[in-house]
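J.: only geometry, no sequence info:
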């Protein structure tokens, strides 16, 4: 077996661990977006939004969807809902202001949308309390 094949085999064997780490870290950062909207924590521009507003609903989804994603519970359906949230966020709030994601502030929404879609197809990876 060549060294390239050994490396490929080793890296492939670690895919569940890599997916789990990416899921956990992305969920933590996603939850932070929600706490920033709802609780102004960590300190941010938004904070204190009305819960019964579009930004309040987004903040609640980010917190309440991020938590099961963090622990790997119901990963596929939760990720599907959150991917949809990020698609709506991009097309309704970012895209209308400018065509380019780097200029309209929507690059994170696009990345989260695609990352969550990845979890829909791959599942939670390692370190999950739910079904694989």
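T.: It's in. A quick note: this is a predicted structure, and the numbers were derived from the prediction, not measured.

J.: hey, let's count contacts and neighbours off CA atoms from now on
T.: Fine.

J.: how close does the most centrally placed residue in the chain sit to residue 14?
T.: With distances taken as Cα atoms, centre = their mean, residue 112 lies nearest the centre of the chain, 4.5 Å away. Distance, residue 112 to residue 14, using Cα to Cα, to the nearest Å: 22 Å.

J.: could you point out the longest helix in this protein?
T.: helix 15-39 (DSSP state H).

J.: what's that helix packed up against?
T.: helix 54-71 (3 or more Cα pairs under 8 Å, 6 or more residues apart in numbering; DSSP states H and E).

J.: name the helices or strands packed onto the helix it packs on?
T.: Looks like helix 54-71 contacts helix 15-39, helix 75-89 (3+ Cα pairs under 8 Å, 6+ apart).

J.: so can I have TSV of those showing mean neighbour count and distance to residue 120?
T.: Below are the helices and strands packed on helix 54-71 laid out as TSV (neighbours: other Cα atoms under 10 Å; distance: least, Cα to Cα, whole Å):
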stretch	mean neighbour count	distance to residue 120
helix 15-39	20	11
helix 75-89	20	4
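
J.: okay, those in TSV with distance to residue 121 next?
T.: Output for the helices and strands packed on helix 54-71, formatted as TSV (distance: least, Cα to Cα, whole Å):
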stretch	distance to residue 121
helix 15-39	12
helix 75-89	7
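
J.: below is structure B, check it against A:
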């Protein structure tokens, strides 16, 4: 059987896979959170001001702030990641896809990656380094 077969798990994946899942979650959560803090709190300073309250951009910022915080902490990871994934799918089809059919041309490559990373986290969970895992321990 070839070594790249999905039925063969490397020793590295067996020993570090769960921790790498946690690192993926923390990294994606922090960067997603930064988009929310930029939109709503002006940090780090961006090119525009705060979005108008109750606008689509404002709702996106709230979701980025709340879901990004929850995902980073690993608290209610599955539902937070599911909402974040849907938000990024919505953002791609609403804001990026109409510009150009190719993600590298329409600026939507990050939205696609976020969508599928968060969809994976919604299915896989938070990993061992999370509040969710700590809450399950006796």
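T.: Sure thing, it's come through. The shown structure was predicted, so the numbers you read here are calculated from the model rather than taken from an experiment.

J.: kindly provide the TM-score of these chains.
T.: Once superposed, chain against chain, the TM-score is 0.90 (TM-score structural alignment, normalised by the length of the first structure); 126 aligned residues with a Cα RMSD of 1.4 Å.

J.: circling back to that earlier point, element containing the residue nearest to the centre of the first structure?
T.: helix 107-122 (DSSP states H and E).

J.: now that helix: which residue numbers in the second structure?
T.: Helix 107-122 of the first structure lines up with residues 109-124 of the second structure when matched by TM-score structural alignment.

J.: same question, stretch 31-41 of the first structure
T.: Using TM-score structural alignment, stretch 31-41 of the first structure pairs with 33-43 in the second structure.

J.: so what touches the matching stretch?
T.: The contact list for stretch 33-43 of the second structure (Cα atoms under 8 Å, 6 or more residues apart in numbering) reads 44-46, 49-51, 57-58, 60-69.

J.: go on, stretch 78-95 of the first structure?
T.: So stretch 78-95 of the first structure is contacted by 58, 61-62, 65, 68-69, 101, 104-106, 109-110, 112-117, 119-120 (Cα under 8 Å, 6+ apart).

J.: average offset between the longest helix of the first structure and the second structure?
T.: Its matched residues in the second structure lie on average 0.7 Å from helix 15-39 of the first structure after superposition (mean Cα distance after the TM-score superposition for the first structure).

J.: what do you get for stretch 111-119 of the first structure?
T.: With mean Cα distance after the TM-score superposition for the first structure, stretch 111-119 of the first structure departs from the second structure by a mean of 0.3 Å once superposed.

J.: how far off centre is that stretch?
T.: 6 Å (Cα atoms, centre = their mean, to the nearest Å).

J.: swap in stretch 27-35 of the second structure?
T.: In terms of Cα atoms, centre = their mean, the centre of stretch 27-35 of the second structure is found 7 Å from the chain centre.

J.: for residue 115 of the second structure, give its distance to residue 49 of the second structure.
T.: 25 Å.

J.: neighbour count for the two, which is higher?
T.: More crowded of residue 115 of the second structure and residue 49, by other Cα atoms under 10 Å: residue 115, with 23 against 12.

J.: state the distance from the closest residue in space to the more buried one that isn't next to it in sequence to residue 119 of the second structure.
T.: Among residues not flanking residue 115 of the second structure along the chain, residue 85 sits closest, at 4.2 Å (Cα to Cα, 6 or more residues apart in numbering). Applying Cα to Cα, the value for residue 85 of the second structure to residue 119 of the second structure is 6 Å.

J.: do the same with residue 112 of the second structure
T.: Residue 112 of the second structure is 11 Å from residue 119 of the second structure, by Cα to Cα.

J.: do the same with residue 58 of the second structure
T.: In terms of Cα to Cα, residue 58 of the second structure sits 22 Å off from residue 119 of the second structure.

J.: out of the two, which sits in the busier spot?
T.: residue 119 (20 against 17).
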